[in-house]
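Participant: This is the structure alone, sequence omitted:
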């Protein structure tokens, strides 16, 4: 990418000062009676979000250009690093602004410490390149308290959005195998060199990079000309995320495992410590409150394979009576797919009595779907390759945590190296 392209865009940003003008469209004002973006999140508290504004400079360095996304505990923004020379291609960054509140601050601080350690653990390891890198961090304040800000290089999109570029939102088999190898390399690095347990591996937390620098530059120019809708509230301006980078122009240059806000140091995990995970990705030990360790990440990745290969959830956990998620229904689906859990697991579970009788019999056998099995969920593979995949997946999807293969062991599986 020639330096002139970056310099040209920098001059445009400087001239327009990232403010509305007559030369470009005015942003649409979103109706106040309808929720926008983070207002949809569970237990939404508007006071906890920092009032980020387009054109604002955070940390005396990062000039906000547009909003990339949001969550229950943060918002994410594309910014220009004012300390970088305009012809440098790394002048653009992503700034994750954490909410106030003890849990949000703790999570952001935990992610900061974990990423700093992972950056230095062993850069020569193959999996090092597949872990997100923390470029900078700083703290800002609002009337409600402290906000931890983490700075990363910009990435194109999460894995679930990336796969929409293919037919039926499914990765072609060669690409699927390649991605799984890279993810296993990254998980192996997290486990063996970082001695960390991610605990939240899912498509939202796997990011892919840009195919080339021009994609990001073009996106910024379009955003300047067509500002996204906004909604003004008593606490702040809410912007609609602008994260559609258009048609894929080639293979992405990077893949990264991100969001370490819920990670744990393996040496610090207490055998009876509760484990919170995203509902439909929960490992058995998270539901049953049984001892857990590194292998929760392996189970999470095993579930993620179905999102990538079949564009579906392996486990829904949906209660047919309410339509909402239910751990009881989740366990019922696990029984259908994996068979009944071994007594050895139930005996060390704090919550086994919620779901099973003393003899190990499931309390709600009528909820076990009789038309569901691991085999029935795989329709994109056939013949010997399908059998190899099922054997590969079963090495990850085990009731007993210690029986799951490690990331290093899975990297040698025949399925990943077949034609």
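Facilitator: Yep, it's here. All values reported here derive from a predicted model rather than from experimental measurement.
Participant: For the rest of this, base every contact and every neighbour count on C-alpha atoms.
Facilitator: OK.
Participant: gap between residue 354 and residue 319?
Facilitator: 16 Å (C-alpha to C-alpha, to the nearest Å).
Participant: cool, and residue 70?
Facilitator: 28 Å.
Participant: So these two - more neighbours on which side?
Facilitator: Shown here are residue 70 and residue 319; by other C-alpha atoms under 10 Å, residue 70 has more neighbours (19 against 15).
Participant: isn't that one right up against residue 98?
Facilitator: No - using C-alpha atoms under 8 Å as the test, residue 70 is too far from residue 98 to be in contact (9.9 Å).
Participant: which residues are common contacts for the two?
Facilitator: Common contacts of residue 70 and residue 98, defined by C-alpha atoms under 8 Å, 6 or more residues apart in numbering, are absent altogether.
Participant: OK, contacts around the most centrally placed residue in the chain?
Facilitator: Nearest residue to the geometric centre of the chain (C-alpha atoms, centre = their mean): residue 205, 1.4 Å. Contacts for residue 205 (C-alpha under 8 Å, 6+ apart) come out as 158, 159, 257, 258, 259.
Participant: ok, the fourth one - how many residues close by?
Facilitator: As a burial measure, residue 258 scores 21 neighbours (other C-alpha under 10 Å).
Participant: ok, now the last one?
Facilitator: Look at residue 259: counted by other C-alpha under 10 Å, it has 20 neighbours.
Participant: Relative to residue 109, how far out is it?
Facilitator: 12 Å.
Participant: Ok, the third one next?
Facilitator: Between residue 257 and residue 109 the distance is 18 Å, computed by C-alpha to C-alpha.
Participant: higher neighbour count, those two?
Facilitator: Per other C-alpha under 10 Å, whichever of residue 257 and residue 109 has more neighbours is residue 257, with 26 against 18.
Participant: ok, the more buried one - contacts?
Facilitator: By C-alpha under 8 Å, 6+ apart, residue 257 lies in contact with 130, 131, 132, 183, 186, 201, 205, 206, 207.
Participant: hang on, isn't the second one packed against residue 260?
Facilitator: It stands for residue 131. No - look at residue 131 against residue 260 with C-alpha under 8 Å: they stay out of range, at 9.9 Å.
Participant: so where do the strands sit in this structure?
Facilitator: For the chain, the strands defined by DSSP state E cover 57-58, 62-70, 74-81, 92-98, 136-142, 145-152, 157-158, 196-197, 206-208, 230-232, 237-239, 255-257, 264-265.
Participant: structure B:
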């Protein structure tokens, strides 16, 4: 079967979410961050700008709903850094977040901790405030990282990452989450491929070479031209002997006992308890991780959702139906905890708008007996049940049945 036909069949079954190849981040982009360049919004940044007296902006690295990120040179320490500039309304306005407090707590705990997971959480190097025409902006300084996991997956024709690399990344992610959950009391709430970055080996020399060989990407159609996002060249996972990852972006992170918001996580990675409005804690990160590892190994999004064309069901209905088709019904004891249960389910635990489900199973889905999904070529028959058991420890509908990061770190699959 051709790749295009396979992706067509995948999109029909699992939705189109991230099945299409990701275009190179260094290709022409028409639209980047939202146009929040107004009072309370983004700070206008130009290449060559100098912030806090020592950070000279060199390139644009990224953007989000609440910030832009820039490659800068730190003249005090003679190193390259990633400079994240928040919207002015993130602090002292209607959009107060916990990022500054969470990053400060992680940095403080890291100083005295011996937990291995602290090395897989992007460390805060510095923070300061910058006043511009649109307001007062909180700024964070981090190490510069390489590709995120979506970018790496797009480099492989079938979207599947090398199995041994996934095993290494899974262990490092669990270490990072265990450190955040147990030592910092922090829930990331937004674990996704773009928030998992590869470390750069010999970062300063790699970045210096990149800057000397690659001219800045600029939107020359605007007057004056504005910088466009770039990605520092990073080897393929299969070419990295010992890949190391960093968990980044705590912009929507929450404390375990003080939540920023009750609606968290990307829809395709959203835990069942969040969907039904039940109490949630660190297991939401474990659910997202389980979904991600399946995505890294199999090359498709496990629980994407797509609304029906005639409006019979919503994308959320479809996503919940897919969870039930693979993992089984939502337990009644679990449904009773949710404030939104009645919106989705009837008294018998059936979905209101999608009553007829085509039952499959995680085993059938992952071991290739449900086509068009195929067992990874680098996974032996003996490894399949071990891998499925590992995934089942994360993908339990009831969060009370999910294993903790510490427990999962002892799993056999990580030691194969």
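Facilitator: Right, received. Where do you want to start? Just so we're clear, the structure is a prediction, and the values are computed from it rather than from any experiment.
Participant: one step back: just tell me what the residue nearest to the centre of the first structure corresponds to in the second structure.
Facilitator: Under the alignment by TM-score structural alignment, residue 205 of the first structure pairs with residue 195 in the second structure.
Participant: Next: residue 287 of the first structure.
Facilitator: In the second structure, residue 287 of the first structure lands on residue 275 (TM-score structural alignment).
Participant: burial count for that match?
Facilitator: 21.
Participant: List the residues that contact it.
Facilitator: By C-alpha under 8 Å, 6+ apart, the neighbours of residue 275 of the second structure are residue 340.
Participant: what about 10 Å?
Facilitator: 262-265, 267, 316, 319-320, 338-341, 344 (C-alpha atoms under 10 Å, 6 or more residues apart in numbering).
Participant: Check residue 36 of the second structure too.
Facilitator: 42, 43, 44, 65, 66, 67, 87, 134 are the contacts of residue 36 of the second structure under C-alpha under 10 Å, 6+ apart.
Participant: ok, now with 6 Å
Facilitator: residue 42 (C-alpha atoms under 6 Å, 6 or more residues apart in numbering).
Participant: all helices of the stretch 201-350 of the first structure, in order?
Facilitator: Taking DSSP state H, counting those that start in this stretch as the criterion, the stretch 201-350 of the first structure carries its helices at 213-225, 284-288, 295-310, 327-338, 343-347.
Participant: Leaving out sequence neighbours, find the closest residue to residue 332 of the second structure.
Facilitator: Computed as C-alpha to C-alpha, 6 or more residues apart in numbering, the closest residue to residue 332 of the second structure that is not its neighbour in sequence is residue 349, at 6.7 Å.
Participant: Matching the one you found against the first structure, which residue comes up?
Facilitator: So, by TM-score structural alignment, residue 349 of the second structure is matched to residue 360.
Participant: can you check residue 33 of the second structure too?
Facilitator: Under the alignment (TM-score structural alignment), residue 33 of the second structure maps onto residue 38.
Participant: Report the helix of the first structure that spans the greatest number of residues.
Facilitator: For the first structure, the helix with the greatest residue count under DSSP state H is helix 102-121.
Participant: Could you list the buried residues of that one?
Facilitator: For helix 102-121 of the first structure, a neighbour-count test (16 or more other C-alpha atoms under 10 Å) marks 104-112, 114-115, 118-119, 121 as buried.
Participant: same thing with stretch 300-312 of the first structure?
Facilitator: Buried-residue list, stretch 300-312 of the first structure, by 16+ other C-alpha under 10 Å: 300-312.
Participant: do the same with stretch 285-295 of the first structure
Facilitator: Neighbour-count burial for stretch 285-295 of the first structure flags 285, 286, 287, 288, 289, 290, 291, 292, 293, 294, 295 (criterion: 16+ other C-alpha under 10 Å).
Participant: any chance of the residues you listed in a markdown table, with distance to residue 342 of the first structure too?
Facilitator: Formatted as a markdown table, those follow (distance: C-alpha to C-alpha, whole Å):
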| residue | distance to residue 342 of the first structure |
| --- | --- |
| 285 | 12 |
| 286 | 16 |
| 287 | 15 |
| 288 | 12 |
| 289 | 15 |
| 290 | 13 |
| 291 | 15 |
| 292 | 16 |
| 293 | 18 |
| 294 | 20 |
| 295 | 17 |
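Participant: Out of those, which comes closest to residue 85 of the first structure?
Facilitator: Of all those, residue 294 has the smallest distance to residue 85 of the first structure: 42.1 Å, by C-alpha to C-alpha.
Participant: what separates that closest one from residue 73 of the first structure, distance-wise?
Facilitator: Residue 294 of the first structure is 25 Å from residue 73 of the first structure, by C-alpha to C-alpha.
Participant: repeat for residue 323 of the first structure
Facilitator: Taking C-alpha to C-alpha, one finds residue 323 of the first structure at 26 Å from residue 73 of the first structure.
Participant: Nearest residue to the counterpart of residue 298 of the first structure in the second structure in space, please, no chain neighbours.
Facilitator: Superposed on the second structure with TM-score structural alignment, residue 298 of the first structure falls opposite residue 286. By the measure of C-alpha to C-alpha, 6+ apart, the closest residue to residue 286 of the second structure outside its immediate chain neighbours is residue 394, 5.6 Å from it.
Participant: Pull the number of nearby residues for the match of residue 33 of the second structure.
Facilitator: Residues near residue 38 of the first structure, counting by other C-alpha under 10 Å: 21.
Participant: Ok, residue 38 of the second structure next?
Facilitator: Residue 38 of the second structure, neighbours per other C-alpha under 10 Å, totals 14.
Participant: same deal with residue 357 of the second structure?
Facilitator: Residue 357 of the second structure: 14 neighbours (other C-alpha under 10 Å).
Participant: what does stretch 352-359 of the first structure rub up against?
Facilitator: By C-alpha under 6 Å, 6+ apart, stretch 352-359 of the first structure touches 288, 346, 362, 363.
Participant: Just the buried ones from those?
Facilitator: Neighbour counting by 16+ other C-alpha under 10 Å classes 288, 346, 362 among the contacts of stretch 352-359 of the first structure as buried.
Participant: Could you export those residues as a markdown table, including distance to residue 59 of the first structure?
Facilitator: A markdown table is the format used below for these (distance: C-alpha to C-alpha, whole Å):
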| residue | distance to residue 59 of the first structure |
| --- | --- |
| 288 | 43 |
| 346 | 50 |
| 362 | 55 |
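Participant: Out of those residues, flag the one nearest to residue 152 of the first structure.
Facilitator: Nearest member of those to residue 152 of the first structure, counting by C-alpha to C-alpha, is residue 288, at 35.8 Å.
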